[in-house]
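*Asks:* The amino acid sequence is not available; the structure is as follows:
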């Protein structure tokens, strides 16, 4: 820990608990629907409410999601795990307990690696366990009263718990983004934070270097990366101020208020003993065979970390490019389609990370909705590579494609180049003629260049480009002009 990692002499310690809603059509122990947006209390069946005489039955698809996560994170997948009842009272918990896993979770250990700038970081995982979600309390719509919507009760979750390995807000947000990418990449969670499909709880504490871990406060239900950063930053400042003023930190669960940018205590934080865990008598142990694991392994897609390494090896990309292009399966597929079609992987990477991403971000759309298809971008890059287009002219063609002026699978690029008169001049004879005219018209710049002033050369290049109306190949202009002047 270097001094640059300290905040006012304190070391920050952060751990995460993330609830990923599993992409199953029915709930974890019943056949009730998990579809989002239904009318309140229309998707909670007798099993979800634990009415007398009902028994939970494990959802096979939820178990397969857990297996896939364990494979993706290099975890141990327990051949036998058990379910427990976590007992607490809250109005939106219909049973008075939550079915979860405690002593023996289904996924054990593993790690998540990511980059903060150029530095690689790795966060160790403690576990990922299957559990059911509770319902939802609604306060703002009822004029001083609260309403309860039990549609989410019984929705399948994986709670993914880390060691307290993160030492800054930047690391915490980067970890959350990487985990979000993994669970959506392997298809076990849709990752919709606004709908509550991916909810993060951050355990934050501070301490003087070398001291034991400080008392943590848990920031609950962070539903955007922006709010996550603001909440953790505020909590760090608040804890340091409390300690500097001589106050002790009390363990608590807190909420972040985006309107004020502050955290506020919700309740005193419970420990495991307060929940009175005991094995659920209605659910047998969960057994996962090696054959079942191997069946799921065969269905796994190429993982982002492995794909990024392949992009470096196969396409010669820098690691930064490879990691950026594997942020989503759609982005990676778009890059590969462009790179293979044009044979210029680095140019393809530059354009996708540059102009394409800039336009997508400005219009807040994903790569799947890009108006410029992979075939069109590949055709455009091919025309840059073969000298038909200058970079500035290429941007004009790209702009036209983005606006929908071209149609077809890339052939429209050549039509646009012709229609707009953007074809680059590569004819040496034509360029020699333009250069001769420019040199004759600018004797002062010629004399300055011969006197050793490089700025004069740049001025002459500019005059040649102007005379060619920007169509001259800049590399050829430089070479021919320098040969003429030095000859």
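*Replies:* That came through fine. Note that the structure is a prediction, hence the values are computed from the model and not measured.
*Asks:* going forward, measure contacts between C-alpha atoms and count neighbours the same way
*Replies:* Noted.
*Asks:* Can you list the buried residues in the longest strand that the chain contains?
*Replies:* As assigned by DSSP state E, the longest strand anywhere in the chain is strand 119-132. Buried residues in strand 119-132, counting neighbours by 16 or more other CA atoms under 10 Å, are found at 121, 123, 124, 125, 126, 127, 128, 129, 130, 131, 132.
*Asks:* The helix or strand following it packs against which elements?
*Replies:* Using DSSP states H and E, the helix or strand that follows strand 119-132 in sequence is strand 136-138. The contact analysis (3 or more CA pairs under 8 Å, 6 or more residues apart in numbering; DSSP states H and E) places strand 136-138 against strand 147-149.
*Asks:* residues in contact with residue 233?
*Replies:* Residue 233 is in contact with residue 169, counting by CA atoms under 8 Å, 6 or more residues apart in numbering.
*Asks:* Give me the distance from the strand or helix carrying it to the chain's centre.
*Replies:* Using DSSP H and E, residue 233 sits in helix 225-244. Relative to the centre of its chain, helix 225-244 is centred 23 Å away, using CA atoms, centre = their mean, to the nearest Å.
*Asks:* hang on, residue 113 in a helix?
*Replies:* No: using DSSP: H, G, I helix; E, B strand; the rest coil, the secondary structure at residue 113 is strand, not a helix.
*Asks:* For it, which residues are in contact?
*Replies:* If you count contacts by CA under 8 Å, 6+ apart, residue 113 has them with 120, 121, 122, 123, 175, 178.
*Asks:* Can you give me the distance of it to residue 92?
*Replies:* 36 Å (CA to CA, to the nearest Å).
*Asks:* Please name the residues that touch residue 343.
*Replies:* Per CA under 8 Å, 6+ apart, neighbours of residue 343: residue 382.
*Asks:* about what we covered before: tell me what the longest strand of the chain is packed against?
*Replies:* When contacts are defined as 3+ CA pairs under 8 Å, 6+ apart, strand 119-132 sits against helix 60-72, strand 97-100, strand 107-108, strand 111-116, strand 156-162.
*Asks:* could you redo the buried residues of strand 119-132 as CSV and give each row distance to residue 338?
*Replies:* Listed next are those as CSV, based on distance: CA to CA, whole Å:
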residue, distance to residue 338
121, 31
123, 34
124, 36
125, 36
126, 40
127, 39
128, 37
129, 40
130, 40
131, 42
132, 43
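*Asks:* With respect to residue 171, which of those is nearest?
*Replies:* Residue 171 lies nearest to residue 121 out of the buried residues of strand 119-132, by CA to CA, at 7.8 Å.
*Asks:* ok, now which ones touch that closest one?
*Replies:* 113, 114, 115, 171.
*Asks:* what do you get for residue 398?
*Replies:* Neighbours of residue 398 in contact, by CA under 8 Å, 6+ apart: 372, 377, 380.
*Asks:* The second one against residue 337, yeah?
*Replies:* Going back to what we said before, that points to residue 377. No: counting by CA atoms under 8 Å, residue 377 stays clear of residue 337, with 9.7 Å between them.
*Asks:* Comparison target below:
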């Protein structure tokens, strides 16, 4: 029997405000336990929430970026449940009237992933296990941190589509400056709803929600395991029970944590301490002016202005820092295609291998500019540039020009120096010459390789090809 996979994602995006959503306590990460907890976070009697206007602005900014409707009237509600890290016994969130509705992001070949809603809420605290003789403590530093919960329709049909959506959302919220995107610190975490149904059926299957996935690798593994598990259960004649599950990255499996709550389990009602949120069209228009150029517009600009291919343009716009780095290099007069290729192929390979962001690269802009210039002016070949690049990565104080001289990497472009090498290769490789004459193009590349070898890699490959063609025409 064949099955269709159905996936929806709820993403908790921590907003980059300096203070919490309903108090003036700081949101800084990594402080000692409970350092950022305030009387509002601790739910002291008589304390009242005061809405952080900056959090609202960031929610609106996100809504505009995903072509959503911004509600001019929205309401905060109390979501009631008991948990040790929730001192009030309820979470202030939005339920029936969220601030953002009906947006979308596109992935792949222009597939639209509908965003049902994005609502503001406060984060809970954190349980810290295994302290003080294996006891559990409560850290309320995170309690009250502003979150935007972004909920999609069940529009994804594979782990690959889910990852594509999550990555695009991750890039977008960083690009527009509403979230730092740090998944290790919990700034961007996803709950993934997974179900399966017989292929072609209009009836959705029972979903299970995988909680708190904070890496794309874990998300992909969790979805694939959950899909296979659900299919096996159904094919064995068992029923799927709607539930919340956790993913264990150590064994790559999901396990049920509790039966899934419904909205009525939380007994939502409007928070009597907070007035309805009113957003004017003037507010929306003012925030729209701060939005700037979005990633998809930037891709189009790179393709149209610099003639980059779609793949390179997409990689350069993976995050705003990379895009701005590329633009800063081009402003120095560098060739866009050569520069893009070096960022995509060489720089990103090193960054990924070392799990670094582009802002953490040991090679600074000035060194990168000089290296590309030496390729452009044909002082060094691309292969020689890779050797200098590796030296720079290991020791940022390396001098590019001195290293070219000391390592003997300067490229030979003088035709009078290269021509004798070409003639020697032709004289000693008659079999290859005959193969080229009979129409085998690979033989030409092999002859170029022989000349480069004879020159110890110093000959300009373009010059070698030009001279070789001329000499072969005489044979």
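*Replies:* All right, it came through fine. Worth saying up front: this structure is predicted, and the values here are computed from it rather than measured.
*Asks:* that older thread, closest to residue 255 of the first structure out of the contacts of residue 398 of the first structure?
*Replies:* Among these, residue 372 lies closest to residue 255 of the first structure (CA to CA), at 42.3 Å.
*Asks:* Chain neighbours aside, what residue packs nearest to that closest one?
*Replies:* Nearest residue to residue 372 of the first structure in three dimensions, chain neighbours excluded: residue 402, at 5.6 Å (CA to CA, 6 or more residues apart in numbering).
*Asks:* cool, and residue 51 of the second structure?
*Replies:* Once flanking residues are discounted, residue 51 of the second structure sits nearest to residue 22: 4.8 Å by CA to CA, 6+ apart.
*Asks:* Aligned counterpart of that neighbour in the first structure, please.
*Replies:* Correspondence of residue 22 of the second structure to the first structure, assessed by TM-score structural alignment: residue 29.
*Asks:* what secondary structure does its match sit in?
*Replies:* Following three-state DSSP, residue 29 of the first structure is assigned to coil.
*Asks:* before we move on, back to that, adding distance to residue 194 of the first structure, write the helices and strands packed on strand 119-132 of the first structure out as CSV.
*Replies:* Compiled in CSV, those are given as follows (distance: least, CA to CA, whole Å):
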stretch, distance to residue 194 of the first structure
helix 60-72, 21
strand 97-100, 23
strand 107-108, 26
strand 111-116, 23
strand 156-162, 16
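*Asks:* The ones you listed: which one's closest to residue 360 of the first structure?
*Replies:* Comparing these by CA to CA, strand 111-116 comes nearest, at 22.9 Å.
*Asks:* Minimum distance to residue 319 of the first structure: which of the helices and strands packed on strand 119-132 of the first structure has it?
*Replies:* strand 111-116 (10.4 Å).
*Asks:* buried residues in the closest one?
*Replies:* 111, 112, 114, 115.
*Asks:* And the furthest pair within those?
*Replies:* Within those, two members stand farthest from each other by CA to CA: 111 and 115, at 13.6 Å.
*Asks:* List the contacts of residue 143 of the first structure.
*Replies:* Contacts of residue 143 of the first structure (CA under 8 Å, 6+ apart): none.
*Asks:* A helix includes it, no?
*Replies:* No: Residue 143 of the first structure: not assigned to a helix; according to three-state DSSP it is coil.
*Asks:* That one and residue 385 of the first structure, how far apart?
*Replies:* Counting by CA to CA, the gap from residue 143 of the first structure to residue 385 of the first structure is 65 Å.
*Asks:* element containing the corresponding residue of the second structure for residue 402 of the first structure, please.
*Replies:* Correspondence of residue 402 of the first structure to the second structure, assessed by TM-score structural alignment: residue 393. In this assignment (DSSP H and E), residue 393 of the second structure forms part of helix 382-394.
*Asks:* Show me what residue 455 of the second structure lines up with in the first structure.
*Replies:* Alignment note: residue 455 of the second structure maps to residue 468 in the first structure; criterion TM-score structural alignment.
*Asks:* Alignment lookup: residue 13 of the first structure to the second structure.
*Replies:* Match for residue 13 of the first structure (TM-score structural alignment): residue 6.
*Asks:* now the strand or helix carrying that match and helix 53-65, what's the angle there?
*Replies:* Residue 6 of the second structure is part of strand 3-14, with elements assigned from DSSP H and E. Here strand 3-14 of the second structure runs at an angle of 150 degrees relative to helix 53-65 (axes from the mean of the first three to the mean of the last three CA atoms, to 10 degrees).
*Asks:* List of residues touching strand 3-14 of the second structure?
*Replies:* Residues from elsewhere that reach strand 3-14 of the second structure (CA under 8 Å, 6+ apart): 145-158, 162, 179-181, 186-200, 204, 227, 231.
*Asks:* mean distance, it to its aligned residues in the first structure?
*Replies:* Its aligned residues in the first structure lie a mean 0.7 Å from strand 3-14 of the second structure after superposition (mean CA distance after the TM-score superposition for the first structure).
*Asks:* Residue 184 of the first structure: neighbour count?
*Replies:* When neighbours are defined as other CA atoms under 10 Å, residue 184 of the first structure has 18 of them.
*Asks:* dump the residue contacts of the counterpart of it in the second structure.
*Replies:* For residue 184 of the first structure, the aligned position in the second structure is residue 174, judged by TM-score structural alignment. Going by CA under 8 Å, 6+ apart, residue 174 of the second structure touches 180, 181, 319, 320.
*Asks:* who wins for neighbours among these?
*Replies:* Most neighbours among the contacts of residue 174 of the second structure, by other CA under 10 Å: residue 181, with 23 neighbours.
*Asks:* After superposing, tell me the mean distance of the helix holding residue 233 of the first structure to the second structure.
*Replies:* Looks like 1.0 Å for helix 225-244 of the first structure (mean CA distance after the TM-score superposition for the first structure).
*Asks:* what span of the second structure lines up against that helix?
*Replies:* Taking TM-score structural alignment, helix 225-244 of the first structure hits residues 216-235 over in the second structure.
*Asks:* and the matching stretch, which residues are buried?
*Replies:* Within stretch 216-235 of the second structure, the residues that qualify as buried by neighbour count (16+ other CA under 10 Å) are 216, 219, 220, 221, 222, 223, 224, 226, 227, 230, 231.
*Asks:* Stretch 417-425 of the first structure too?
*Replies:* 417, 422, 423, 424, 425.
*Asks:* Also stretch 33-45 of the first structure?
*Replies:* Applying a neighbour-count criterion of 16+ other CA under 10 Å, one finds 33, 34, 43, 44, 45 buried in stretch 33-45 of the first structure.
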